[in-house]
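Participant: sequence first, then the predicted structure:
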Amino acid sequence: MLIFALLLATLFLAYSNGANDNFKGVATLFGSQTTSYKVAIWLATLATFAGSLASIFLAETLLKNFSGKGLVPDAIADSTEFHLAVALGAGLTVIIATLTGFPISTTHGLTGALVGAGLVAIGTQVNFEKLGSSFFLPLLISPLVAIALGAVLYGLLRFLRVRLGIQKEWCICAGETQQFIPIPQPDATNILQCIKTTDVAVDSTEKCTQRYIGKFGKITNQQLVDAFHFLSAGIVSFARGLNDTPKIVSIILIVKALSIQGAMLAVGIAIALGGILNARKVAETMSKKITAMNHGQGLIANVVTGSLVIAASGYGLPVSTTHVSVGSIFGVGLISQKANAKVFYQILLSWLLTLPIAATISAIVYWLLSR
């Protein structure tokens, strides 16, 4: 019975992960108006699923890190109760954040859940040294590195763009608007007459699209930027699937009848479903609220995110795609002077609350199961 509950809880965690995380790789595509929400979420879904399948061969270290071994004694780390508590603690934390529109880290939620269940199981004998070096340090440093790289890379490439003479242009949107004008009558009444007037607007965020002019060979600069933007979004989503899937699969490795390949496939499908069905609120936060961005700024943020997450996966470091993605977008926004510091601080607060909330839920679940 507990084994079946563990399988369901793990798939619930995977679904929650997809709902909160899938869109982060393509947020800049939607935020810069490069493509629609529908196209962006399907690109994210397919690329993330491909990353989930690739993790079968490329992410063994992360499987070991999130099994709980090394943090608590093997006897506890191999127990169904411990893994069920971790899955529920992380899953409930992530789905709550998703429903409220906050992009939090599943990695952070899993780390908090491991700590919470571990503290109930063995008290302060939890291996905090391993916890600090293998979990907290990468989670703390990665967003700072992403902010710095996003700011520096955008500043450098903007400088190069100006030196190379690549200019930007704004479209002018013209149309008609209707207005109702009251016309006084002799009997002290008014008649409303509808008139049409021409409306012309130059607007970068709502009515108009900023584009790069000029050509590189036979391809326009705008087409080149958009092509690399789509490619980078696919890479970020692929990297997210590669980095997150093994963390979730590690929870159900104790089920002997389930192969690693089968577990990866099931978790990958659940992640994909979560993104398709429940990503809209987090998508709005990531795409529109952290900073306004154009095509080039979105591309640079994605390049930084994809590079850092792929590098971390290769070294077995459990960085958060959320932290890296938000950090790179905010770093670009700082240089363009469009960053919304208030929204960024709210997201930081949600990150700070993730660990204690996940730890509390996991601790309660493990306490109930062990008794």
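Facilitator: Done, it's in. Just so you know, these numbers come straight off a predicted model, no measurement behind them. Numbers count the residues shown, from 1 in each chain.

Participant: C-alpha only now, for contacts and for neighbours.
Facilitator: Noted.

Participant: what residues sit buried inside the helix or strand harbouring residue 225?
Facilitator: Per DSSP states H and E, residue 225 falls inside helix 221-249. Buried residues in helix 221-249, defined by neighbour count with 16 or more other C-alpha atoms under 10 Å: 221-222, 225-226, 228-230, 232-249.

Participant: helix or strand next in line after it, which one?
Facilitator: Following helix 221-249 in sequence, per DSSP H and E, is helix 260-278.

Participant: which other helices and strands contact the helix or strand following that next one?
Facilitator: Downstream of helix 260-278, the first helix or strand assigned by DSSP H and E is helix 280-284. If you count contacts as 3 or more C-alpha pairs under 8 Å, 6 or more residues apart in numbering; DSSP states H and E, helix 280-284 packs onto helix 80-100.

Participant: now the angle between helix 80-100 and the following helix or strand past the helix it packs on, please.
Facilitator: Toward the C-terminal end, the helix or strand that comes next after helix 80-100 (DSSP H and E) is helix 106-122. Per axes from the mean of the first three to the mean of the last three C-alpha atoms, to 10 degrees, the angle that helix 106-122 makes with helix 80-100 is 140 degrees.

Participant: second structure follows, compare the two:
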Amino acid sequence: MPKSAIDKDLERVGELASGTDAIARAMAAPGIALVFIFATLIWAAFSVQAGPFGYLVVVATALAAYMALNIGANDIANNMGPAVGARALSMGMALALAAICEAAGAFFAGGDVVETISRDIIATGTHLETVPYVMVMIAALLASALWVNLATYIRAPVSTTHSVIGGIVGAGIAAAGFSAVVWPTILAIGTGWMVSPAVGGLFAALFLAVVQYSVLEATDRVRAARLWVPVFVSAMAGIFTAYMALKGLDRVWAPPLPMVVFVSLGLALLAWVLARPWIEARTLGMEDSKKQIGSLFRLPLIIAAALLSFAHGANDVSNAVGPLAAIVEAVSADPASTNPVPQWVLAIGALGIAFGLALFGPRLVRTVGEGITRLNEIRGYCVVLATATTVLIAAALGIPISSTHVAVGAIFGVGFFRERMTNGSLYRPVVSPEGVFLRTSHLNPTPEAAVANYHKRRRRLLVRRRHVASIFAAWIITVPATATLAAVIYAAMRLVFRL
């Protein structure tokens, strides 16, 4: 029966309503973000007392809020991506947990970041008047925020730390020449960029291999899990205790290294004692399957992801509020003072990270957790443990690295290890020249099964190659891109202010 004119009109109205709803949903997140930035702008305009340069502080406050939103949208994926990809947490639960931990770390453990920015990147002998110095920091904030915003849009997890550093380098060169930059610091950052993803990947592959051979390939997986999973939990407790002492809480609690070692070993032993009865109870009547064994790693993975988020908030809040804190100090009545960062500055960073995560985080969380390789609880556990281990070693050695690079490198590590395990000699049937089968396992119980398994699996690619090229390209151009953009912004500001 042909449709009447009124039926066609009603269909068009329905389509228009659906399209309007879709547009409204798409615009809701940017709208809320703009409201947050505008609110910080208004608050700073009426609350910040900075003398004749107050207008610069107000502008910097809005830019810091914008950068904090971008950090929440991009960087947090590295901490919660493995837990979401492993199905240990739903997207909503992961966003809520990360927002709480990130904001808590930023507000309660974030500390004085002015000294790091001025000492480690801008050369000591460089002299800039107040306005040019403030403009350098504003240009760095705007350039890094725009770059991270673009990276988030194209689903590329980049280092916000490197973005801010690149912005300060570019604006500093534009303001005072190449001598204004501490180039050994930039060289160390470049070296860390090249080494840290590979180290994170190697650690993740090593941890996965240990779990694979000690538990998953055991004849009795449940019995092996009762023996080894408490050991893995103990190792995680020790590593994360040291990680939090050296990275997450270093601004509020900085014990000497012997104390860190003692406390880490003590908590590792305590975790082993507590984990044994817990694992024993969980494995009673448990089915001898990889999926059931993997469920034992769910809680450790969630705890590890939460601790990573707290430490990330404590450290990387400086990427948003560091330049703002430097501006506040520069325009203060006593620039030589060493007052800690004002709490309102940390609050803007904490709230901005939480809002950015809630509004825009799912995009990158899915890319990190699901777009590179398939994760489960065990692989996700290996990723977060490898990330903490690599960052901990780098902190002990004084090497600046990006946790973003380490986490993504760890995901690639478990993916490529799985490929090797699936396609390589671990599944290849071993036969003599006479064709006699020489090795069997529970994976290949018969010669026929081994041959069939090998031919079935040998061509499987378990890592999406297209993400390798795009992510590494984004990493490579982050510092030069933000440096160039910041230099252009600084030059434009000089023309406007006629300096």
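Facilitator: Okay, I see it. It should be emphasised that the depicted structure is a prediction, and the values quoted were computed from it without experimental measurement.

Participant: give me the TM-score for this pair.
Facilitator: After superposition, the two chains reach a TM-score (TM-score structural alignment, normalised by the length of the first structure) of 0.79; 322 aligned residues with a C-alpha RMSD of 2.5 Å.

Participant: hmm, back to that, could you check the angle helix 260-278 makes with the helix holding residue 225 of the first structure?
Facilitator: With the same axes, to 10 degrees as the basis, helix 221-249 of the first structure and helix 260-278 are set at 120 degrees to each other.

Participant: name the helices or strands packed onto helix 221-249 of the first structure?
Facilitator: Going by 3+ C-alpha pairs under 8 Å, 6+ apart, helix 221-249 of the first structure lies up against helix 2-21, helix 27-31, helix 37-58, helix 60-65, helix 106-122, strand 210-212, helix 260-278, helix 295-315.

Participant: for the fourth one, packing partners?
Facilitator: Contact partners of helix 60-65 of the first structure among helices and strands, from 3+ C-alpha pairs under 8 Å, 6+ apart: helix 221-249.

Participant: then the last one?
Facilitator: Contact here means 3+ C-alpha pairs under 8 Å, 6+ apart; on that basis helix 295-315 of the first structure packs against helix 27-31, helix 137-164, helix 221-249, helix 321-336.

Participant: thinking again about what came up before, any chance of the helices and strands packed on helix 221-249 of the first structure in TSV with distance to residue 154 of the first structure as columns?
Facilitator: Output for these, formatted as TSV (distance: least, C-alpha to C-alpha, whole Å):
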stretch	distance to residue 154 of the first structure
helix 2-21	24
helix 27-31	14
helix 37-58	23
helix 60-65	31
helix 106-122	27
strand 210-212	15
helix 260-278	29
helix 295-315	6
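
Participant: deepest in the core, which of the ones you listed is it.
Facilitator: Most buried of those, by mean neighbour count (mean count of other C-alpha atoms under 10 Å): helix 27-31, with a mean of 28.

Participant: what span of the second structure is that helix aligned with?
Facilitator: Mapped onto the second structure using TM-score structural alignment, helix 27-31 of the first structure spans residues 81-85.

Participant: how big is the offset of that stretch relative to the first structure?
Facilitator: Here stretch 81-85 of the second structure, set against the first structure after superposition, deviates by a mean of 1.0 Å using mean C-alpha distance after the TM-score superposition for the first structure.

Participant: centre of the chain to that stretch, how far?
Facilitator: 12 Å (C-alpha atoms, centre = their mean, to the nearest Å).

Participant: next: stretch 261-274 of the first structure.
Facilitator: With C-alpha atoms, centre = their mean, you get 17 Å for stretch 261-274 of the first structure.

Participant: that stretch aligns to what range in the second structure?
Facilitator: By TM-score structural alignment, stretch 261-274 of the first structure lines up with residues 343-356 in the second structure.

Participant: mean deviation of that stretch from the first structure?
Facilitator: Mean for stretch 343-356 of the second structure is 1.3 Å (mean C-alpha distance after the TM-score superposition for the first structure).
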